[in-house]
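[1] task: produce atomic coordinates for the following.
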Amino acid sequence: MNPIKILIIYAHPDDESFGNAGTIAKYTTEKNVEFHIACATRGEAGKLGDPPLTTREELGAYREMEMAQATRILGVKQIHYLDFLDGTLHMLSDTENEQLVKSIVKVILDVKPHIIITFPEDGISLHKDHIAIHFATKAALDIVKNTYTIPKVYYSVVPKSIYHSRGLLDRGVDDQFVTIKEDIDLYRKQKLEALKKYKTQIFSVNKVYPGLLDSNDWSIIPKYEFYQLIRLYGKSVDGSTYHETSILDHLSDYA
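    Model prediction:
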């Protein structure tokens, strides 16, 4: 039986491990699921590590290596780099943005995923390049819909209640619009191991999960990853009244 294909569309190496590592590990382990990642950049504008592990000129190649190691732990099938420059996605010219959209369209039509996961409108963290990927992916979906019907499209989200508990009042999706709390309890160790591969991004890991790297205690990682269903078989979904138990719900025709 052919695998269910899931395409994650993000801006940087490590976005997948912060947002979806538990989900990826869970479904590559438990189900016949094949994950692909469309990564717009190689993270060339990111941190170099503390102390620095590479040079600014070589950072893109270094982070590509880190991503290969992290996604191997999670069981990702393939990474599709779109070859745009980190830190520039939010300020592309109209022509360059059109090229970004076309690059996403190409990956979608090459992979023909059953599920697409990407950033919500706030980019999860308000990162400008994340937000740019959100809008580029939306544009790509509008182009693709007349050629290929994608069964399900999700945003990877953080509920407002979680951000509010951290004192961040300007972020997150209203809890009522969270379609799924994906239980990743059994896969938090894999998520830790994937995050540890991003040695250049130690500052970001420590910021999101204080104490995680020093303690090596995967129980610091929350038990859930959250998703908001946006489209089901090409039709928009009212997330406030629509809830699921798994991102594989409603895919019985493919399972």
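[2] only C-alpha atoms from now on, for both contacts and neighbour counts.
    Will do.
[3] got the contact list for the residue nearest to Lys102 when sequence neighbours are not counted?
    With sequence-adjacent residues excluded and distances taken as C-alpha to C-alpha, 6 or more residues apart in numbering, Lys102 is closest to Ala140, at 6.9 Å. Listed by C-alpha atoms under 8 Å, 6 or more residues apart in numbering, the contact set of Ala140 reads 101-102, 104-105.
[4] what's the closest of the residues you listed to Asp185?
    Each of the contacts of Ala140 was scored against Asp185 by C-alpha to C-alpha, and Ile104 proved nearest at 31.7 Å.
[5] about what we covered before: quick check: buried residues in the helix or strand harbouring the residue nearest to Lys102?
    Element membership for Ala140 (DSSP states H and E) is helix 128-144. By 16 or more other C-alpha atoms under 10 Å, the buried positions in helix 128-144 come out as 128-141, 144.
[6] same for the longest strand seen in the chain, what does it pack against?
    Longest strand of the chain, by residue count under DSSP state E: strand 224-232. Here strand 224-232 touches helix 15-30, strand 152-157, strand 180-183, going by 3 or more C-alpha pairs under 8 Å, 6 or more residues apart in numbering; DSSP states H and E.
[7] how distant is the first one from the center of its chain?
    The chain centroid and the centroid of helix 15-30 are separated by 9 Å under C-alpha atoms, centre = their mean, to the nearest Å.
[8] for that helix, packing partners?
    Using 3+ C-alpha pairs under 8 Å, 6+ apart: helix 15-30 touches strand 33-39, helix 59-74, helix 188-196, strand 224-232.
[9] which residues does that helix contact?
    Contacts of helix 15-30 (C-alpha under 8 Å, 6+ apart): 8, 10, 33-35, 37, 70-71, 73-76, 156, 182-188, 190-191, 194-195, 225.
[10] to check against the first, give me the structure of this:
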Amino acid sequence: MLQPERQILVVFPHPDDEAFGVSGTLAQYAKAGTPITYACLTLGEMGRNLGNPPFTTREELPLIRKKELQASCEAIGIKDLRMMGLRDKTVEFEDDEEMVAMMTNLIDELNPSLIITFYPNYAVHPDHEATARAVVRAVRRMPESDRPRLYGLAFANNTVAELGDPDIINDINDVREEKMNSMRAHISQTGWMLQEEEKRKEEGATAENNWFTNEHFYSYRFDEDFEDSF
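    Now for the predicted structure:
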């Protein structure tokens, strides 16, 4: 397991972001009794998957994804879920300073020793990028001695070429079932991945490095900041 933490703050824009990238690590921390707050910015109401044939309508999808998010947090062991009320696929258009203020308020309230979010410029989706920028800006404005550690998820095609290999590789085999349950909770969006994993196992695949055995993070490099001036 990673080093002990006083309080962890997780900030992602969509329900299921936590399941894909960090649910195993968070489950380990939850089992150790570490307080975890998950600030989920939207309810993923613009999610692409409505089923074929459709299992819901666009109007009802937010209610489904809200319940899935709550079930995922329960599977992981997260007791403090904050649904921040922004709209899916519009996070990039929110006022920058209001976004930073939202993050600053969370940090001031919780005093986390670790924050987990996406890594700016390597997170692919515009909502991911806007979230990452706001978190980094909020932490950057803190006195350096007071800053929590900041871990970023990065998965753009150029990530390894430009950032190198992740400096944190966490073995989550001991909480594989918790991660699977977090993924299952978001079944409206993750069904395809779970099917692929079942097929992989049926074909005799062993536990090589994948999302269900290890989770990877990059410590944010303030000496290589994503903004040249600020």
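[11] returning to that earlier point: what do we get in structure 2 for the residue nearest to Lys102 of structure 1?
    Under the alignment (TM-score structural alignment), Ala140 of structure 1 maps onto Ala138 of structure 2.
[12] what separation do you get for that match and Met46 of structure 2?
    Distance of Ala138 of structure 2 to Met46 of structure 2, computed by C-alpha to C-alpha, to the nearest Å: 27 Å.
[13] in structure 1, which residue is closest to the centre?
    Nearest to the mean C-alpha position of structure 1, by C-alpha atoms, centre = their mean, lies Glu16 at 4.1 Å.
[14] show me what that one lines up with in structure 2.
    Under TM-score structural alignment, Glu16 of structure 1 pairs with Glu18 in structure 2.
[15] if I pick the aligned partner of Gly60 of structure 1 in structure 2, what's in contact with it?
    Counting by TM-score structural alignment, Gly60 of structure 1 corresponds to Pro62 in structure 2. The contact partners of Pro62 of structure 2, by C-alpha under 8 Å, 6+ apart, come to 43-45.
[16] of those residues, which is the most crowded?
    Leu43 (26 neighbours; other C-alpha atoms under 10 Å).
[17] so what's that one closest to, chain neighbours aside?
    Nearest one to Leu43 of structure 2, counting by C-alpha to C-alpha, 6+ apart, is Pro62 at 5.5 Å.
[18] count residues in the vicinity of Asp217 of structure 1, would you?
    Neighbour count of Asp217 of structure 1, defined by other C-alpha under 10 Å: 13.
[19] what's the answer for Asp95 of structure 2, then?
    10.
[20] mind listing what it touches?
    Per C-alpha under 8 Å, 6+ apart, neighbours of Asp95 of structure 2: none.
[21] which of the contacts of Ala140 of structure 1 are still contacts in structure 2?
    Of those, the ones still in contact in structure 2 (both residues aligned by TM-score structural alignment, their matches' C-alpha atoms under 8 Å) are 101-102, 104-105.
[22] return the subset of those residues lying in strands.
    Using DSSP E, none of the kept ones among the contacts of Ala140 of structure 1 sit in strands.
[23] would you format these as TSV with distance to Asp94 of structure 1 and neighbour count included?
    Shown next, in TSV, are these (distance: C-alpha to C-alpha, whole Å; neighbours: other C-alpha atoms under 10 Å):
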residue	distance to Asp94 of structure 1	neighbour count
Val101	11	20
Lys102	12	19
Ile104	15	27
Val105	16	19
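[24] quick check, nearest of the residues you listed to Leu53 of structure 1?
    Checking these one by one against Leu53 of structure 1 (C-alpha to C-alpha), the nearest turns out to be Ile104, at 31.0 Å.
[25] quick one: buried residues of stretch 164-179 of structure 2?
    Going by 16+ other C-alpha under 10 Å, stretch 164-179 of structure 2 has these buried residues: 166, 170-172, 175-179.
[26] out of the residues you listed, what pair is the most spread apart?
    Pro166 and Glu177, at 24.1 Å, using C-alpha to C-alpha across the buried residues of stretch 164-179 of structure 2.
[27] so who does the counterpart of Met84 of structure 2 in structure 1 touch?
    When structure 1 is aligned by TM-score structural alignment, Met84 of structure 2 is paired with Leu82. Residues in contact with Leu82 of structure 1 (C-alpha under 8 Å, 6+ apart) are 38-41, 100, 103-104.
[28] ditto for Ile124 of structure 1
    So Ile124 of structure 1 contacts 130, 156-158, 171-172 (C-alpha under 8 Å, 6+ apart).
[29] that one falls within a helix, correct?
    No. With DSSP: H, G, I helix; E, B strand; the rest coil as the criterion, Ile124 of structure 1 is coil rather than part of a helix.
[30] Glu58 of structure 1 versus Glu44 of structure 1, what's the distance?
    Taking C-alpha to C-alpha, one finds Glu44 of structure 1 at 8 Å from Glu58 of structure 1.
[31] swap in Asp94 of structure 1?
    From Asp94 of structure 1 to Glu58 of structure 1 the distance is 29 Å (C-alpha to C-alpha).
[32] for Val10 of structure 2, give me its contacts.
    36-39, 115-117.
[33] how much does the host helix or strand of it stray from structure 1?
    Per DSSP H and E, Val10 of structure 2 falls inside strand 8-12. Following the fit onto structure 1, the mean deviation recorded for strand 8-12 of structure 2 is 0.8 Å by mean C-alpha distance after the TM-score superposition for structure 1.
[34] distance from the chain centre to stretch 42-54 of structure 2, please.
    19 Å.
[35] on that earlier part again, may I see the buried residues of stretch 164-179 of structure 2 organised as JSON lines, with distance to Ser23 of structure 2 added?
    Formatted as JSON lines, those follow (distance: C-alpha to C-alpha, whole Å):
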{"residue": "Pro166", "distance to Ser23 of structure 2": "17"}
{"residue": "Asn170", "distance to Ser23 of structure 2": "11"}
{"residue": "Asp171", "distance to Ser23 of structure 2": "12"}
{"residue": "Ile172", "distance to Ser23 of structure 2": "9"}
{"residue": "Val175", "distance to Ser23 of structure 2": "9"}
{"residue": "Arg176", "distance to Ser23 of structure 2": "9"}
{"residue": "Glu177", "distance to Ser23 of structure 2": "10"}
{"residue": "Glu178", "distance to Ser23 of structure 2": "8"}
{"residue": "Lys179", "distance to Ser23 of structure 2": "5"}
